[in-house]
Structures are given as C-alpha cells and as structure tokens.
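> have a look; sequence and predicted model below, questions after that.
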Amino acid sequence: MSYTTKETSRNPYYKARIHAAEKDTAYESRLSAGAVVGISSTRLYQIERGLQEPHRDELIVMADAYDAPELLEHYCECVCPVGERCRQIREKK
C-alpha cells in the first residue's frame, strides 16, 4: 500500500494520474507512469507532492497521457504568470 499525504491527495497532477489508472494500469505507480510520460519517478513525485511545478512540455505530455485537459487549465490559472495576470485583470473589472 502506498503512502499518500493529504496534500498529495488534493494535488491535481496526482488526482489526474490516479483517475487515468482506473482505465490503464500503467499509471498505477509513479515508476510506470513516469516511464509512459517520459520523466523520472522522482520528478513525478516532486510534482505530485507540490514540491515542483511541471515544466510546460511535461505538463502537455501529462495532460495528453492522462486524458486530463483540466491540468492545462489548472496550470494556466494557478501557475502561469500570464494566466495569473489575466485573472487579476478580470477581477478588477
């Protein structure tokens, strides 16, 4: 049984991988998911724990592999400085 923290269980990248694992067992572990996505299991761990944000190219591959376009929206809304600035402008109106 794997150990999951409360923070990890709320992480959108973790949730997307677990949802993808319901359809494809290749996403059940970070090791096998990392191999499919093309990043190390350590890097995937850092992303899923919120220690690091994915690079844009990693994000695109993860969103496609997991069939999770919501990851792109999350990144644009919460991580991308351009998306953050656009949100601030919308809130001022």
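Sure thing, it's come through. Residues are numbered from 1 along each chain as shown.
> going by C-alpha atoms from here, please, whenever you check contacts or count neighbours.
Fine.
> which residues sit against stretch 82-93?
76-78 (Cα atoms under 8 Å, 6 or more residues apart in numbering).
> rerun at 6 Å
With contacts defined as Cα atoms under 6 Å, 6 or more residues apart in numbering, stretch 82-93 is touched by 76-77.
> buried stuff in the helix ranked longest in the chain?
For the chain, the helix that runs over the most residues, judged by DSSP state H, is helix 81-92. For helix 81-92, burial by neighbour count (16 or more other Cα atoms under 10 Å) applies to residue 83.
> check it against this one:
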Amino acid sequence: MKKEVLIGVLIGLIANVFGLFLAATLLGQGDDFMNVIKAASNEGFLGKLISLGAILNLIAFFIFIKKRQDYRARGVLLITVFIAVFTFVFKLF
C-alpha cells in the first residue's frame, strides 16, 4: 500500500515538472527554460506557472482512477495538494 502511494507521488512530481517545463516552453516565447523561470520569479507569476504545471496531474489521477489503482491516485492527489499549499505559501512571501 505505501509503495503504491509512493509511486503515485513520484508520478505526480514527474507530471508536474514536465507540465512546468511544457508551460514555460509554450508561454516563454522561445526563451530558455531557466530564463523563463527567472523572469517569472522576478515578475511575480512563478506560482501561476507552477500551478499550470500541475494540470498534468489531473490526467495521471484520472488514469489511475480508471484503472482502479486507488492508492496511486491517492499519491497523485497528495502531491497536488502539496503543490497547491506550496504555491499559496509562496505567494504570501
């Protein structure tokens, strides 16, 4: 059971990182990934970019639900909630 939740957490992290990279590439207008991240941080919308990256977690979550892999879906949901809290705290400071 713990192994399945951990797999879900890892897949959620990978999906979020890939989604962040995809969002930065698409919205960065051809700039380098690190330049987009630095500009987003300087301009105050890095939290929004991270939240856009978390959209891919929805796909992973629903795939696990459809396959009846509830513990993996729980891991993806757990990391999605963690990212939401992190983004909220990041915006406060």
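Looks like it arrived, so ask away. Computed from a predicted structure; not experimentally measured.
> superposed, what's their TM-score?
The TM-score (TM-score structural alignment, normalised by the length of the first structure) is 0.30; 51 aligned residues with a Cα RMSD of 4.3 Å.
> which residues in the second structure form helices?
2-27, 33-43, 46-53, 55-66, 70-92.
> next: the first structure.
Using DSSP H, helices in the first structure cover 6-10, 12-21, 30-37, 41-48, 56-65, 70-78, 81-92.
> just checking, what packs against the first one?
So the one you mean is helix 6-10 of the first structure. Applying 3 or more Cα pairs under 6 Å, 6 or more residues apart in numbering; DSSP states H and E, we find helix 6-10 of the first structure packed against no helix or strand.
> for it, which positions count as buried?
residue 8.
> if we can go back for a sec, take the helices of the second structure and write them to TSV, including mean neighbour count.
Formatted as TSV, these follow (neighbours: other Cα atoms under 10 Å):
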stretch	mean neighbour count
helix 2-27	19
helix 33-43	14
helix 46-53	20
helix 55-66	17
helix 70-92	18
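> ok, residue 23 of the second structure to residue 17 of the second structure distance?
10 Å (Cα to Cα, to the nearest Å).
> ok, now residue 26 of the second structure?
Taking Cα to Cα, one finds residue 26 of the second structure at 14 Å from residue 17 of the second structure.
> ok, now residue 35 of the second structure?
16 Å.
> now residue 42 of the second structure
From residue 42 of the second structure to residue 17 of the second structure the distance is 20 Å (Cα to Cα).
> again, but for residue 46 of the second structure
13 Å.
> endpoints of stretch 47-61 of the first structure, how far apart?
Start-to-end, stretch 47-61 of the first structure (Cα to Cα) is 14 Å.
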